[in-house]
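Asks: coords below, sequence missing:
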């Protein structure tokens, strides 16, 4: 349902609601990165090289999809820990000419050899997360190249080969290793990279991690991208690139995989219907299953829609409490029901039905933590949740001259993926996003491993539609299963508190996954934590390294902003 909005929410010069005088002071967040305004087009990505490649494409008259293709190819090179052509993606796109919203599923699929017991040891116990991650066993069929080409066929304006050229040039001429990439390598985030092989040679030359500012070339990736530029998906899913991938995965020394050339050749991205949830005067739209993003974000917002969030202090006690209680219920449903809807009946409409949400809302104690929540009742689908730890992932948003708007999240799962490297790029470990235990006999886990199935994701590329039926906001974030929290919280900061984008990006993060209340480490929570603990919360201050990118429509064009926690920037014209 949409209603008319009397006050334009596109304007940035809006006054924030008064902070609750009786509440302890909450932290104000990171030093914000300046917003960028532009009349005609805008790009925001996780890396300056990628943003510049996208901006140049948009300046040439390219579409938002063209810009995303150029940016993703560059990110394969400059942000290899997070995403790339060895992984998968979800895209939400506003087609301004047709006046409709579409979503594209470029998620990885399990190879035909995969089975529910893939991650069980000989005694029937699930492998530990790090043991499951490293090696060829965890690699799903990559979807990025096929999905981007599919999107280009429908919405591209510039030639496909032109869009790959910025990444090819950087790979051949070199780029400076960023501080973030160098820091992750120094921390040895992914121990698989230390195994003998192409990844160690590339990231740890001479046995030492790359340092910030090092000029890094990747001629092997340039060769791969030239083949893809000339042949499209066939240059990736068939021929020498495909053969090298299969060999690297199936001959892995730690955990050989079972990927075949047929698995690669048979991969197809899927256009799916968007999932939209009314919130205030808006509709918040995103990617449905196999992503849990739109449904879980939608549940959180739906549960809080009756609250006067605008009157609450940003990150004050009352807001954190209500947000945490809504989140614990939404995550309980997510962990129980969300999976690939091509394999499992997912009750999307039921989970978002206002009557169901009203029942769930009654389970939100007004002053106390409600503890661990159980899923609502639709059908018997018990089973352990997949572990999503040490996440990577990347997000980008694009707006073009024609008024098209794109929100795209891509990932290779954990930082540096499976650590298997082929053709100059890292391969994903997305199969660990399945439940590593298949569940009890007769009542298998919804998200169990199955051949051809897409693992559940938390990626939540989002476009917010205004009361007139046109988009006002594109937003998303990396962050593993906490992506949902980051997107929901930041969306509310913009819509409810009407924060300027830079302030919303810098706002300290809060997350509750039906386990404990996580507050972003390094923030001034001293007065807040005791009050929350008095309400029964188990509070942990942990790193919550969101990487939100956002574009907002204004009466004069676009405003873009990037999360100050990472290296992303926005740029437009």
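Replies: Looks like it came in fine. Since this is a predicted model, take the numbers as computed values, not measurements. Numbers count the residues shown, from 1 in each chain.
Asks: Please make it C-alpha for all contacts and neighbour counts, starting now.
Replies: OK.
Asks: Now do the lengthiest helix in the chain: distance to the chain's middle.
Replies: With DSSP state H applied, the helix covering the greatest number of residues in the chain is identified as helix 317-337. For helix 317-337, the gap between its own C-alpha mean and the chain's C-alpha mean amounts to 19 Å (Cα atoms, centre = their mean, to the nearest Å).
Asks: how about the helices of the stretch 1-150 of the chain, start to end?
Replies: 48-59, 64-78, 129-133, 144-155 (DSSP state H, counting those that start in this stretch).
Asks: and the longest helix of the chain, what other elements does it pack with?
Replies: In terms of contact count using 3 or more Cα pairs under 8 Å, 6 or more residues apart in numbering; DSSP states H and E, helix 317-337 is assigned the packing partners helix 293-304, strand 510-512, helix 528-534.
Asks: cutoff 10 Å now
Replies: The helices and strands touching helix 317-337, judged by 3 or more Cα pairs under 10 Å, 6 or more residues apart in numbering; DSSP states H and E, are helix 293-304, helix 348-352, helix 354-361, helix 483-495, strand 510-512, strand 517-520, helix 528-534.
Asks: Any chance of CSV for those, columns distance to residue 103 and mean neighbour count?
Replies: Putting the helices and strands packed on helix 317-337 into CSV (distance: least, Cα to Cα, whole Å; neighbours: other Cα atoms under 10 Å) gives the following:
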stretch, distance to residue 103, mean neighbour count
helix 293-304, 11, 27
helix 348-352, 16, 17
helix 354-361, 24, 16
helix 483-495, 17, 25
strand 510-512, 26, 23
strand 517-520, 31, 22
helix 528-534, 39, 16
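Asks: Same list (these) but as TSV, adding distance to residue 68.
Replies: What follows is these, written out as TSV (distance: least, Cα to Cα, whole Å):
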stretch	distance to residue 68
helix 293-304	20
helix 348-352	29
helix 354-361	35
helix 483-495	20
strand 510-512	29
strand 517-520	30
helix 528-534	40
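Asks: quick one on the thing from earlier: most tightly packed of the helices of the stretch 1-150 of the chain?
Replies: helix 64-78 (a mean of 29; mean count of other Cα atoms under 10 Å).
Asks: which element is the residue positioned nearest the centre of the chain on?
Replies: Computing the C-alpha centroid of the chain and ranking residues by Cα atoms, centre = their mean puts residue 459 first, at 3.5 Å. Counting by DSSP states H and E, no helix or strand carries residue 459.
Asks: Identify the residues contacting it.
Replies: 89-91, 286-288, 290-294, 393-395, 408-411, 476-484, 487 (Cα atoms under 10 Å, 6 or more residues apart in numbering).
Asks: got it, and residue 73?
Replies: Contacts were defined as Cα under 10 Å, 6+ apart; by that measure residue 73 touches 50, 53, 83-85, 144-145, 163-168, 225.
Asks: That one and residue 521, how far apart?
Replies: Spatial separation of residue 73 from residue 521 under the definition Cα to Cα, to the nearest Å is 33 Å.
Asks: need the contact list for residue 541.
Replies: So, once contact is read as Cα under 10 Å, 6+ apart, residue 541 ends up touching 510, 517-523, 525, 529.
Asks: Against that first model, consider the following:
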């Protein structure tokens, strides 16, 4: 089964599985197709986190393909006369472009877990790029919303607008021969095609020669390396839930689950108590995230302390279903280290999630992004460049205290991406993850609660009206039954609001029926994804 955020990507990935490919083989194909059909969300110019499960060796591996800051980047990258830049001014252009990592990560994962030839995995995306595909409603809307800034880039203008200069409409055929050539180079040369040579030179020129220039060099691109590590895991009721370590958002999701575990699971999924609990656990976890979460290679992250049962018990004692915490403050999960300032909230958006299980039971949970809609609004050789550096704190310090997630050369920005797997004993039970910027954290936590606590099937879980934290606020999904809970939450003192919550949750649930295995897939109805399985 493949569950992905666009039907063409899901179908291409499933064709790889039917040809005998592994879950990682399919992930390479899905990402290549998403670069074409959903360029506003993810692509080869961005980054990703991936979990891989191999049941044969009971081996769970975390892969970090997060973008990095150029070596020359410093804490003042997003300051103008000592003040933070306006967000849109910061992200459009070269300034916020991080060194892309998704293809290096997939290349290394393919060497470890792939079976089919690397070059073969790009054929579906190359064919679609040459033949063209119909612009989806969501892509058309994204182009229209971003038209003002997309038009500033000549390559983006040629790709996403028609001959009259109007944004491509739903149903228009989009062809991208430049991307087809780039994908051919990737097929033949591997990820070196992006990190060395003429395509890399074009990336550097687009970044450095923009009116809002960045600092990336050829050495930054050539020196990028993904990280392979052990996943972080936490017991949750009858299950063990696992995610990639920081700088992914997985530790924050696990914290929320660790707090939820102190309360009974018997809640009405769309009731006020469930919304209150998701909001309060999330607000506490976001407070810790703002203080401690960053790239652990640069700022030690107290992951073990944040997930320590005793610490979570102390934090859970702050939660009441009857009365909201007035101001959630970060806890103290460590005993040493310099005093840190909490990062103020900043916009986060974009992203796509894919879930894959192959015929041998190997599995992938992968979240991938270019950050904002169309990233930096810069197109090179048919693909969009990310604006991932805007996930760093614009302020390097506050009141004389450093922010853990400040800009530093070679550092990876903090992420909300949280691909997740849950196990019951030694058996994989659940694959989940979502799009949605900082809201990803709450979406993923809610999807775990919906499937494992409330036993909703994956489609019902993906469609469940959202309630959860967004920094200090508890959000309720506008236009759904969740929004009707607003008065119930505010009467309990919760700072709550009804808002658009455009998630992109994709789920696979694995069930055993004797010796047989049954796969149930669910895709978020707020987007245009598909679950394709045999």
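Replies: Structure received. Remember, predicted model here, so these are calculated numbers, not experimental data.
Asks: Next, the TM-score between them, please.
Replies: Their TM-score after superposition, calculated using TM-score structural alignment, normalised by the length of structure 2, is reported as 0.96; 526 aligned residues with a Cα RMSD of 1.3 Å.
Asks: re earlier: compared with structure 2, how much does the longest helix of structure 1 deviate?
Replies: Here helix 317-337 of structure 1, set against structure 2 after superposition, deviates by a mean of 0.9 Å using mean Cα distance after the TM-score superposition for structure 1.
Asks: In TSV: the contacts of residue 541 of structure 1, plus distance to residue 570 of structure 1.
Replies: Below are the contacts of residue 541 of structure 1 laid out as TSV (distance: Cα to Cα, whole Å):
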residue	distance to residue 570 of structure 1
510	24
517	31
518	28
519	27
520	24
521	26
522	25
523	25
525	30
529	34
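Asks: tell me, the longest helix of structure 1 lands on which residues of structure 2?
Replies: Aligned by TM-score structural alignment, helix 317-337 of structure 1 falls on residues 272-292 of structure 2.
Asks: same thing with stretch 85-104 of structure 1?
Replies: In the comparison with structure 2, stretch 85-104 of structure 1 aligns to the range 44-63 (TM-score structural alignment).
Asks: End to end on the matching stretch, go ahead and measure it.
Replies: Its start and end residues considered, stretch 44-63 of structure 2 measures 16 Å (Cα to Cα).
Asks: And for stretch 169-184 of structure 1?
Replies: Using Cα to Cα, the gap from the first to the last residue of stretch 169-184 of structure 1 comes to 25 Å.
Asks: Ok, stretch 288-296 of structure 1 next?
Replies: Across its full length, stretch 288-296 of structure 1 reaches 10 Å between end residues, using Cα to Cα.
Asks: just stretch 233-249 of structure 2 next, same as before
Replies: 13 Å.
Asks: The residue nearest to the centre of structure 1 -> structure 2?
Replies: Residue mapping for residue 459 of structure 1 onto structure 2 gives residue 417, with TM-score structural alignment as the criterion.
Asks: What of residue 436 of structure 1?
Replies: Taking TM-score structural alignment as the alignment basis, one finds that residue 436 of structure 1 is matched in structure 2 by residue 394.
Asks: what's the closest non-adjacent residue to its match?
Replies: Taking Cα to Cα, 6 or more residues apart in numbering, and ignoring the residues beside it in sequence, residue 394 of structure 2 has residue 78 as its nearest neighbour in space, at 5.3 Å.
Asks: Residue 121 of structure 2 corresponds to which position in structure 1?
Replies: So residue 121 of structure 2 corresponds to residue 163, using TM-score structural alignment.
Asks: what do you get for residue 510 of structure 2?
Replies: Match for residue 510 of structure 2 (TM-score structural alignment): residue 553.
Asks: again with residue 180 of structure 2
Replies: Counting by TM-score structural alignment, residue 180 of structure 2 corresponds to residue 222 in structure 1.
Asks: Report the contact partners of its match.
Replies: Each residue near residue 222 of structure 1 by Cα under 10 Å, 6+ apart is listed here: 77, 164-165, 167-173, 228, 423-424.
Asks: of the residues you listed, closest to residue 536 of structure 1?
Replies: Among the contacts of residue 222 of structure 1, residue 77 lies closest to residue 536 of structure 1 (Cα to Cα), at 45.9 Å.
Asks: residues contacting the closest one?
Replies: Residue 77 of structure 1 sits next to 49-50, 83-85, 167-168, 170-171, 174-175, 216-218, 221-222, 424-426 when contact means Cα under 10 Å, 6+ apart.
Asks: picking up where we left off before, from the contacts of residue 73 of structure 1, keep the buried residues only.
Replies: With neighbours counted using 16 or more other Cα atoms under 10 Å, these contain these buried positions: 50, 53, 83-85, 144-145, 163-168, 225.
Asks: which of those lies closest to residue 561 of structure 1?
Replies: When these are compared for distance to residue 561 of structure 1 (Cα to Cα), residue 50 comes out closest, at 14.6 Å.
Asks: Quick check: the gap between the closest one and residue 57 of structure 1.
Replies: 11 Å.
Asks: What is the aligned counterpart of residue 298 of structure 1 in structure 2?
Replies: Using TM-score structural alignment, the partner of residue 298 of structure 1 in structure 2 is residue 254.
Asks: pretty sure its match contacts residue 234?
Replies: Yes - the pair residue 254 of structure 2 and residue 234 passes the contact test of Cα atoms under 10 Å, sitting 6.6 Å apart.
Asks: Need the overlap of contacts for those two.
Replies: Overlap between the neighbourhoods of residue 254 of structure 2 and residue 234 consists of 241-243, 307, taking contacts as Cα under 10 Å, 6+ apart.
Asks: right, and out of those residues, which lies closest to residue 492 of structure 2?
Replies: Closest to residue 492 of structure 2 out of those is residue 307 (27.7 Å), distances taken as Cα to Cα.
Asks: which residues sit in contact with that closest one?
Replies: The neighbourhood of residue 307 of structure 2, defined by Cα under 10 Å, 6+ apart, consists of 232-234, 251-252, 254-259, 333.
Asks: Likewise for residue 65 of structure 2?
Replies: Contacts were defined as Cα under 10 Å, 6+ apart; by that measure residue 65 of structure 2 touches 46-50, 100-106, 108, 224-228, 368, 412.
Asks: 6 Å instead?
Replies: Residue 65 of structure 2 sits next to 47-49, 101-102, 105, 226 when contact means Cα atoms under 6 Å, 6 or more residues apart in numbering.
Asks: State the distance from it to residue 104 of structure 2.
Replies: Applying Cα to Cα to residue 65 of structure 2 and residue 104 of structure 2 gives a distance of 7 Å.
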